[in-house]
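>>> below: sequence and its predicted model.
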Amino acid sequence: MKSEKIRFIIGGAFNSFCNVLIFNVIYFSKLTLNIDLIFYISSLLSILISIFVIRFFVFRKHFEIFALCKIFITQIFIMFIGSYLFDMFLVSVKNPSISQICSIIICAFLSFFINRFINK
């Protein structure tokens, strides 16, 4: 049970890392996309990557579709909160990378506490 919680924490950290990495790759590739669209694309891609990673490293012995659905719904909810936080930080900081990292850090903590509440 304790190792499963550790794997969830690692999965959430991996999701945040993927989100920051994908965002910065898309943002600095000079594509002419809206900054919010880049945030949504990076969030969705990182959710899909992290669900794939969680599927193979958390649920190695058996496949629990219900648990993956809980994770996916939670991450989509967190993504919309992250989008609001991203816009709020972007107005005050004026740097997309810094505001994205700040919103992802807050969303990672929020995701951790929501997952702890759901998994009790």
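Thanks, I have the structure now. As the structure is a computational prediction, the values presented were derived from the model and not from experiment. Residues are numbered from 1 along each chain as shown.
>>> going forward, measure contacts and count neighbours with C-alpha atoms only.
Fine.
>>> close enough to count as contact, residue 111 and residue 79?
No: contact between residue 111 and residue 79 fails when scored by Cα atoms under 8 Å: they sit 9.8 Å apart.
>>> residue 43: what's it in contact with?
When contacts are counted by Cα atoms under 8 Å, 6 or more residues apart in numbering, residue 43 is found next to 19, 79.
>>> now do the buried residues in the helix or strand that contains it.
Secondary structure assigned from DSSP states H and E places residue 43 in helix 35-57. Of the residues in helix 35-57, those with enough neighbours to count as buried (16 or more other Cα atoms under 10 Å) are 35, 38-47, 49-51, 54-55.
>>> nearest to residue 10 among those residues?
residue 54 (9.0 Å; Cα to Cα).
>>> quick check: that closest one vs residue 80, distance?
Using Cα to Cα, to the nearest Å, one gets 21 Å for the distance from residue 54 to residue 80.
>>> swap in residue 47?
Using Cα to Cα, residue 47 is found at 13 Å from residue 80.
>>> now do residue 41
The separation that residue 41 has from residue 80, given Cα to Cα, amounts to 12 Å.
>>> next one for the comparison:
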Amino acid sequence: MKPNAILAIAMFVAAAPALAETATPPAAKSANPLVAPAPAKHDAAVTLDINKASVEQLAATHGLDRKLAEAIVKGRPYKAPTELVKHKILSDAQFALVKDALVVERN
């Protein structure tokens, strides 16, 4: 083999790990591939109707967890989001975190 061909092969082999890393998008990498990434929290700019949103949608809202989301769904229907505090589903502090993301749509 010619020296230039050997050098080219050696450079390709040395660069292969770097090429493999750039092929995988950074978001797909995980420290532990067996653990799924946590779902993103709900954007506060988007509002959810507490009478129609699923448990999963409510639980994805910043300030709510699955237990609170299930309690919200169980207590339906609501006339206003403030009923979540009135019915002691959320504390005043919890409601302050989520009040901008929760609505009751009028039909």
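Yep, it's here. This is a predicted model, so every value here is computed, not measured.
>>> can you give me the TM-score here?
Put the two chains on top of each other and the TM-score (TM-score structural alignment, normalised by the length of the second structure) is 0.24; 51 aligned residues with a Cα RMSD of 4.8 Å.
>>> tell me how many other residues crowd residue 83 of the first structure.
As a burial measure, residue 83 of the first structure scores 20 neighbours (other Cα atoms under 10 Å).
>>> pull out the buried residues from the helix or strand containing it.
In this structure, residue 83 of the first structure is located in helix 65-93 according to DSSP H and E. Within helix 65-93 of the first structure, the residues that count as buried by 16+ other Cα under 10 Å are 68, 71-72, 74-75, 78-79, 81-83, 85-87, 89-90.
>>> what does stretch 68-76 of the second structure give?
Within stretch 68-76 of the second structure, the residues that count as buried by 16+ other Cα under 10 Å are 68-70, 72-73.
>>> just the closest of those to residue 85 of the second structure, please.
residue 72 (10.6 Å).
>>> so where does the closest one fall, helix or strand?
The secondary structure element spanning residue 72 of the second structure is helix 66-74 (assigned by DSSP H and E).
>>> going by contacts, tell me the helices and strands next to that helix.
Applying 3 or more Cα pairs under 8 Å, 6 or more residues apart in numbering; DSSP states H and E, one finds that helix 66-74 of the second structure makes contact with helix 55-59.
>>> what residues sit buried inside the helix it packs on?
Applying a neighbour-count criterion of 16+ other Cα under 10 Å, one finds 55, 57-59 buried in helix 55-59 of the second structure.
>>> and that helix, what does it pack onto?
Contact partners of helix 55-59 of the second structure among helices and strands, from 3+ Cα pairs under 8 Å, 6+ apart: helix 66-74.
>>> list the buried residues of the strand or helix carrying residue 16 of the first structure.
Under the criterion of DSSP H and E, residue 16 of the first structure resides in helix 2-28. For helix 2-28 of the first structure, the buried set under the neighbour-count rule, 16+ other Cα under 10 Å, comprises 7-20, 22-24, 26-27.
>>> how distant is it from the center of its chain?
Relative to the centre of its chain, helix 2-28 of the first structure is centred 6 Å away, using Cα atoms, centre = their mean, to the nearest Å.
>>> next, the angle from that helix to helix 65-93.
Taking axes from the mean of the first three to the mean of the last three Cα atoms, to 10 degrees, one finds that helix 2-28 of the first structure is oriented at 40 degrees with respect to helix 65-93.
>>> now do the contacts for residue 54 of the first structure.
With contacts defined as Cα under 8 Å, 6+ apart, residue 54 of the first structure is in contact with 7-8, 11.
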